[in-house]
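In: here you go, sequence then predicted model.
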Amino acid sequence: MSIEFVLLGVSFGQAKLAKLRRELLTPTSKGGGGAGEGFDVTKSGDARVGLVGFPSVGKSTLLNKLTGTFSEVAAYEFTTLTCIPGVIMYKGAKIQLLDLPGIIEGAKDGKGRGRQVISTARTCNVILIVLDAIKPITHKRLIEKELEGFGIRLNKTPPNLTFRRKDKGGINFTSTVTNTHLDLETVKAICSEYRIHNADVSLRYDATADDLIDVIEGSRIYTPCIYVVNKIDQITLEELEILDKLPHYCPISAHLEWNLDGLLEKVWEYLDLVRIYTKPKGLNPDYEDPVIVSSKKKTVEDFCNRIHKDMVKQFKYALVWGSSVKHKPQRVGKEHELEDEDVVQIIKKI
């Protein structure tokens, strides 16, 4: 059997598996696959953070310590059976924290309540994978596999490739780099599984079959993730130094409240939020209640929309104090990009 045939078979199988997983994730209209009691949690505040992990790793204790919300804690597995929400007020932002029921192997295949857990995890701005310091690497790999299987890409950026369907002309494959994973026949085999016979595929890096499948599927979530290694009071300093080499890692002891401030600071960093202070005309800026926007959507127009959807209609110009402008204040338009802790005064049309 040629190596090309084997590679084609692998790519074809990956595409088929991705389709099956997508069908698993898509809710049916006939009931029986609903969110389940306790999973219909309304998104509130400025951001949502999800606690994901195996049973009894300390997620409920962590939620209780950070938010004061009561989530039942016990020394046996599967205590948390519903999604428990809590709220953290941090640097003026209201952050919703969800304690999701413990993930087990096979969650992506519908075992336990994993399907509801992962569906909720997809709505989070940051995911905290809570690991037991005694067996962190094994659990880390298993949970990553479950989340990946449901289209959640942790600490990754979307593939830098272009996929465009067209009416005729067959499959056209171009690349600006040397490819070690994809060629025209492999691309055709993957597209065929999705009944796509006419498309342009253009690569700007050495993409894999999984990357192409992700772009064709189009339902992937790219989510920042922090690996919260709990119960570090139960391991040696040497073991802690080994764990310290993990990327995106934060060591804590929820029970003893060790390094919870460090965890909150890291969550803030990964949320990548921007605080904008309002200044009513003739008054001092309101430093107590900032308007929170994403660093990816931080124009004056985005700021106005966060306050009220009709504010842009009345907008004339804005006065801005802070690091985003050269002069204090500076008159700007609605397309101006703000920076963290800028002060803004909106001047409305008369």
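Out: That came in fine, so what should we check first?

In: going forward, measure contacts between C-alpha atoms and count neighbours the same way
Out: Noted.

In: and the spatially most central residue of the chain, what does it touch?
Out: Nearest to the mean C-alpha position of the chain, by Cα atoms, centre = their mean, lies T223 at 2.3 Å. T223 sits next to C124, N125, V126, I127, I152, R153, L154, N155, K156 when contact means Cα atoms under 8 Å, 6 or more residues apart in numbering.

In: then G38?
Out: Shown in contact with G38 (Cα under 8 Å, 6+ apart): T82, C83, I84.

In: so who does the first one touch?
Out: Residues counted as contacts of T82 (Cα under 8 Å, 6+ apart) are E37, G38, F39, L100, P101.

In: for the contacts of G38, which one is nearest C191?
Out: Nearest to C191 among the contacts of G38: C83, at 38.0 Å, using Cα to Cα.

In: is it true that that closest one touches Q96?
Out: No: under the criterion of Cα atoms under 8 Å, C83 makes no contact with Q96, lying 12.0 Å away.

In: burial count for the residue lying closest to K279 once chain neighbours are set aside?
Out: The shortest distance from K279 to any non-neighbouring residue, by Cα to Cα, 6 or more residues apart in numbering, is to P285 (4.2 Å). P285 has 16 neighbours, counted by other Cα atoms under 10 Å.

In: against that first model, consider the following:
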Amino acid sequence: MSSMTKIADIEAEIARTQKNKATMAHLCALKARLAQLKRDLIASETKKGGPKGDGFDVQKTGDARIGFIGFPSVGKSTLLNKMTDTFSEVAAYEFTTLTCVPGIVAYRGAKLQMLDLPGIIEGAKDGKGRGRQVIAVARTCSLILIVLDVAKPLQHKLIIERELDGFGIRLNQEPPNIVLKKKDRGGMNIASTCPLTQLDADTIKTILSEYRINNCDIMFKGDYNADQLIDVIEGNRVYIPAVYVLNKIDQISIEELDIVARIPHNCPISAHHDWNLDGLLECIWDHLNFVRLYTKPRGQVPDYNEPVILKKTPQPTVESFCSRIHRQMMKKFKYAWVWGSSVKHQPQRVGKDHLLDDEDVLQIVKKV
């Protein structure tokens, strides 16, 4: 029996099984088996190599990589053309874009690499069209723009989320804070920092047993469900922020826009008419969660044209700032002068562990 047939059978069994306390352990065991089959299927496809297709191996450049995901003809290529100096073919028929078309946007001192990906269809995660190639590129992105036709946003949104989820991409989620340590003997020790309302000890043991984990210490630092526990065990999930770009708002009324704009993490635009593209860039920046830090050479004014871009979470330190500039810089680091909201005095002398805020200015003093 093929992996695809086994996956279909398990999905069908999960769908027809009533969900209650008595069936919880069985359902969780099925989900664990399903996750393993999907992992093995993806791994086998990777080993085969398969037709990679020209244009999908795009070198990562800039401070962030942003992928455009959406159904055919929702306006991804038009959006890329308007936001960058790149040309991506636009036409009135579906599947105009057949490869990954990159472009660069400079915004607030950061270089953002935009990737116009071919349109995906339902069943992309199972290999339909070029779905797996598209989703594999999406796994490498810092942010995903899910471009939706505002006339049918919810229908497309749910399908795309299901396709990405099936390939191990979790949108706008934080990784579960579950610590799993395998050991040679001693059985299973389960602990938690808060009451577990979605899992019980028997269900946890059933899931772990499906993975042949019979001796381990597991700590839940939050109230998580079976799917999140399976994600931790699998260990190959990626957690990526996403913005739902509601395109073609020129074709609907204000009242209709008010309804569809209730989608979380949304940004309404009209790529064809250049409506709210500045707002989209602002939304992208907010979801990337970046901070800009400026260098100040001794006796000179700060360089505001080339900021050092770091993630806001975890909060950057002087050490991470130095490491971003050059990996050897910390070997000669003595202390730093900092101007900005992270210090009480302007400037203030700080060490390598000092926490930095957005738009701080730093002058690094090296050992003689």
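Out: Sure, I can see it. All figures in this text were calculated on a predicted structure; none of them were measured in a lab.

In: on that earlier part again, now which residue in the second structure aligns to the residue nearest to K279 of the first structure?
Out: The equivalent of P285 of the first structure in the second structure is P302 (alignment by TM-score structural alignment).

In: gap between the residue nearest to K279 of the first structure and V320 of the first structure?
Out: Per Cα to Cα, to the nearest Å, P285 of the first structure is found 11 Å from V320 of the first structure.

In: what do these two both touch?
Out: V343.

In: show me what the longest strand anywhere in the first structure is packed against.
Out: Counting residues, the longest strand found in the first structure (DSSP state E) is strand 286-294. Other elements packing on strand 286-294 of the first structure under the criterion 3 or more Cα pairs under 8 Å, 6 or more residues apart in numbering; DSSP states H and E are strand 273-278, helix 300-307.

In: which residue in the second structure aligns with the residue nearest to the centre of the first structure?
Out: Match for T223 of the first structure (TM-score structural alignment): I240.

In: where along the stretch 101-250 of the second structure do the strands fall?
Out: 101-107, 110-116, 143-149, 169-171, 178-182, 188-192, 216-220, 238-240, 242-247 (DSSP state E, counting those that start in this stretch).

In: same list (those strands) but as TSV, adding distance to R162 of the second structure.
Out: Listed next are the strands of the stretch 101-250 of the second structure as TSV, based on distance: least, Cα to Cα, whole Å:
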stretch	distance to R162 of the second structure
strand 101-107	24
strand 110-116	20
strand 143-149	13
strand 169-171	10
strand 178-182	24
strand 188-192	30
strand 216-220	26
strand 238-240	15
strand 242-247	14
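
In: what's the most buried one of those?
Out: Most buried of the strands of the stretch 101-250 of the second structure by mean neighbour count (mean count of other Cα atoms under 10 Å) is strand 143-149; its value is a mean of 25.

In: what's that one aligned against in the first structure?
Out: Under TM-score structural alignment, strand 143-149 of the second structure corresponds to residues 126-132 of the first structure.

In: one more: stretch 264-284 of the second structure?
Out: Using TM-score structural alignment, stretch 264-284 of the second structure lines up with residues 247-267 of the first structure.

In: tell me, how many neighbours does G49 of the second structure end up with?
Out: G49 of the second structure has 9 neighbours, counted by other Cα under 10 Å.

In: and it, what's its match in the first structure?
Out: Under TM-score structural alignment, G49 of the second structure pairs with G32 in the first structure.

In: who touches that match in this structure?
Out: With contact set as Cα under 8 Å, 6+ apart, G32 of the first structure has no partners.

In: so how far is R22 of the first structure from it?
Out: Counting by Cα to Cα, the separation of G32 of the first structure from R22 of the first structure is 17 Å.
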